[in-house]
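A.B. asks: Provided below for reference: sequence and predicted model.
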Amino acid sequence: MQVEITDVPCDTKDEDEILESEFFDTRHAFLSLCQGNHYQYDTLRRAKHSSMMVLYYLHNPTVPPFVTQCAVCHLDIETGQGWRCDTCPDYDVCNACYLKDGGVDHPHKLTNNPSVADVNAQSKEARQLRVTQLKKMLELLVHASQCRSPQCNYPNCVKVKLLFRHGMQCKVRASGGCLLCKKMWYLLQLHARACKESQCNVPRCRDLRDHLKRLQQQSESRRRAAVMEMMRQRAVEVAGSSE
């Protein structure tokens, strides 16, 4: 039985802050995070722990995702308690080894790793600035797609219109390496992920939303197939052990 809902608020705009993390930009980046920290989802207990840790890194993007080890004693180095070589990749030394008599035998200068508080203080403003710029850019994208004034005074409206025009006329395309086309597609994809308008005027918005929906459905189908296969294999193992 269908029930009609009439008291839905008109304003459904999401006011939550946009969270950015390089580990959630691509599937391979997320896989690297899980493999590097041994996050697994094969049992409920491991899935709960892995999900909580993933959310922790999402809400704390400045926290190092991987634990570094001392190149001398090979023990884990706590955040802000070590020294790093800016020349050699992956060369870190803990405070205990650095302060030992005779120091560390290394040809390059070592710099002290900043603490989490220092990193947060330095990057908080940068993150807020990026979020603000992203919101303004998406608002500009919507405005430029609706604006019909040839001499609009809205900041950068003319530039975005020229970017639209370039995208329609370019022969190289993003697949061929055109930087302007890549920039345009990046903005269009960001908009399509958050857009809820049924009659959106932003170019290719509906096509991109349909494409993202198909990708999500395909991913969900693969996930269900993998779960069914795992359950089938377990059933075969249980049947074999009971014989």
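C.D. replies: Thanks, I have the structure now.

A.B. asks: going forward, measure contacts and count neighbours with C-alpha atoms only.
C.D. replies: OK.

A.B. asks: what helices and strands are in contact with the longest helix along the chain?
C.D. replies: Longest helix in the chain by number of residues (criterion: DSSP state H): helix 205-242. Applying 3 or more Cα pairs under 8 Å, 6 or more residues apart in numbering; DSSP states H and E, one finds that helix 205-242 contacts helix 179-194.

A.B. asks: contact partners of stretch 14-30?
C.D. replies: Here stretch 14-30 makes contact (Cα atoms under 8 Å, 6 or more residues apart in numbering) with 33, 58-59, 61, 131.

A.B. asks: put this next to the first one:
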Amino acid sequence: MFLLIFYYRCHDAEHKLEERDRHPSNSRDKHALYPVEVSYVTIDTKDKDEILESEFFDTRQAFLSLCQGNHYQYDTLRRAKHSSMMVLYHLHNPTAPAFVTTCNICHHDIETGQGWRCEICPDYDVCNACYKKEGDVDHPHKLTNHPSIAERDAQNTEARQKRVLQLRKMLDLLVHASQCRSPHCQYPNCRKVKGLFRHGIQCKIRVSGGCLLCKKMWYLLQLHARACKESQCHVPRCKDLKEHMRRLQQQSESRRRAAVMEMMRQRAAEVAGSSG
């Protein structure tokens, strides 16, 4: 009905125009317009894209730390293009190093594949120049060469594909277990997830008390709620988690707006003070 009214409005608006402005404009051809009734419209709103998970986009502070640590800026068009490109790279390559590695001896940045890393200490890296100098590397543990760009990309691609596949299986299993009523279901790990459902109802320790099973269950439910588009989803607590995430997003947006308004107010006060 809405589409039918919309077409009638456009048809009436077209006939109210002057002759030179009607369709087709600036042409001698005459095309007749007539209303068409649309009985139904098929709209597929299901998101077919794969789910991309990245810790840098879970919170605003995590994204801010990523930008600050890599000097991603948006104050000019050129910097905004580069920063957006790098942000997309980190989103599609979640296992890739997110920050520039610095040599612990000369304190210079280490290019990809041009350094050595300790197998035990997580933050000890040495560039090739310092590694080749005898006596400069005084470290008790073994150092291994950084992987090259090709090797690292291959590792990242394989790890990402495995992670996406595992995530899809977990979410499919969660949806299946929430709807399955068979006591002897042969779906892989269906009974285990049903057991987690029962545990979540009966557990007295909960996540706040440090229950590992509850933490695992809440992790799965949160992953599902982020990607779920169904209004009548049967997965437990899906609707509540969606509402909770919506409120958190609104609160974050309100704080951001308040911060922007305060910054604008301070700037206006500074301009008024300098002009006075």
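C.D. replies: Yep, it's here. On a predicted model such as this, the values are computed, not experimentally measured, just so you know.

A.B. asks: list the TM-score for the superposed pair.
C.D. replies: In this superposition the chains share a TM-score of 0.87, using TM-score structural alignment, normalised by the length of structure 1; 239 aligned residues with a Cα RMSD of 2.4 Å.

A.B. asks: what's the following helix or strand after the helix or strand hosting L66 of structure 2?
C.D. replies: If you go by DSSP states H and E, L66 of structure 2 is part of helix 60-70. Following helix 60-70 of structure 2 in sequence order, the next helix or strand is helix 77-92 (DSSP H and E).

A.B. asks: what does that next one rub up against?
C.D. replies: By Cα under 8 Å, 6+ apart, the list of residues contacting helix 77-92 of structure 2 reads 52-54, 67, 72-74, 96, 98.

A.B. asks: map R181 of structure 2 across to structure 1 for me.
C.D. replies: Using TM-score structural alignment, the equivalent of R181 of structure 2 in structure 1 is R148.

A.B. asks: in a helix, that match, correct?
C.D. replies: No: checked against DSSP: H, G, I helix; E, B strand; the rest coil, R148 of structure 1 lies outside a helix; its state is coil.

A.B. asks: and stretch 151-158 of structure 1, which residues are buried?
C.D. replies: By 16 or more other Cα atoms under 10 Å, the buried positions in stretch 151-158 of structure 1 come out as 157-158.

A.B. asks: with stretch 199-209 of structure 2 instead?
C.D. replies: 200, 206-207.

A.B. asks: swap in stretch 79-91 of structure 2?
C.D. replies: 83, 86-87, 90-91.

A.B. asks: now swap in stretch 127-141 of structure 2 and tell me
C.D. replies: 127-128, 130-131.

A.B. asks: off-centre distance for stretch 211-221 of structure 1?
C.D. replies: In terms of Cα atoms, centre = their mean, to the nearest Å, the centre of stretch 211-221 of structure 1 is found 18 Å from the chain centre.

A.B. asks: average offset between that stretch and structure 2?
C.D. replies: Superposing on structure 2 and averaging over aligned pairs (mean Cα distance after the TM-score superposition for structure 1), stretch 211-221 of structure 1 comes out at 0.8 Å.

A.B. asks: contact partners for the aligned residue in structure 2 for D90 of structure 1?
C.D. replies: Counting by TM-score structural alignment, D90 of structure 1 corresponds to D123 in structure 2. By Cα under 8 Å, 6+ apart, the contact set of D123 of structure 2 is empty.

A.B. asks: am I right that D123 of structure 2 sits in a strand?
C.D. replies: No: counting by three-state DSSP, D123 of structure 2 is not found in a strand; it is coil.

A.B. asks: from F56 of structure 2, how far out is it?
C.D. replies: 20 Å (Cα to Cα, to the nearest Å).

A.B. asks: count the neighbours of E220 of structure 1 for me.
C.D. replies: 12 (other Cα atoms under 10 Å).

A.B. asks: ok, V202 of structure 1 next?
C.D. replies: Neighbours of V202 of structure 1 using other Cα under 10 Å come to 18.

A.B. asks: map it onto structure 2.
C.D. replies: Per TM-score structural alignment, V202 of structure 1 is aligned with V235.

A.B. asks: which residues touch that match?
C.D. replies: Contacts of V235 of structure 2 (Cα under 8 Å, 6+ apart): 174-175, 178-179, 221.

A.B. asks: which one of these is nearest T144 of structure 2?
C.D. replies: L221 (39.3 Å; Cα to Cα).

A.B. asks: what do we get in structure 1 for the closest one?
C.D. replies: Aligned partner of L221 of structure 2 by TM-score structural alignment: L188.

A.B. asks: just give the nearest non-adjacent residue to that match, would you?
C.D. replies: What sits nearest to L188 of structure 1 in space, not counting adjacent residues and going by Cα to Cα, 6 or more residues apart in numbering, is C205, at 6.8 Å.

A.B. asks: just give me the neighbour total for the one you found.
C.D. replies: For C205 of structure 1, using other Cα under 10 Å, the count is 21.

A.B. asks: against C170 of structure 1, how distant is it?
C.D. replies: Taking Cα to Cα, one finds C205 of structure 1 at 19 Å from C170 of structure 1.

A.B. asks: and what of S123 of structure 1?
C.D. replies: Counting by Cα to Cα - S123 of structure 1 and C170 of structure 1 are separated by 37 Å.

A.B. asks: swap in G80 of structure 1?
C.D. replies: G80 of structure 1 is 49 Å from C170 of structure 1, by Cα to Cα.

A.B. asks: could you do S221 of structure 1 as well?
C.D. replies: Going from S221 of structure 1 to C170 of structure 1 by Cα to Cα gives 36 Å.

A.B. asks: one more: R214 of structure 1?
C.D. replies: 27 Å.

A.B. asks: again with D90 of structure 1
C.D. replies: Relative to C170 of structure 1, D90 of structure 1 is positioned 43 Å away (Cα to Cα).

A.B. asks: out of the contacts of stretch 14-30 of structure 1, which one sits closest to L110 of structure 1?
C.D. replies: Among those, and counting by Cα to Cα, the member closest to L110 of structure 1 is P61, at 24.6 Å.
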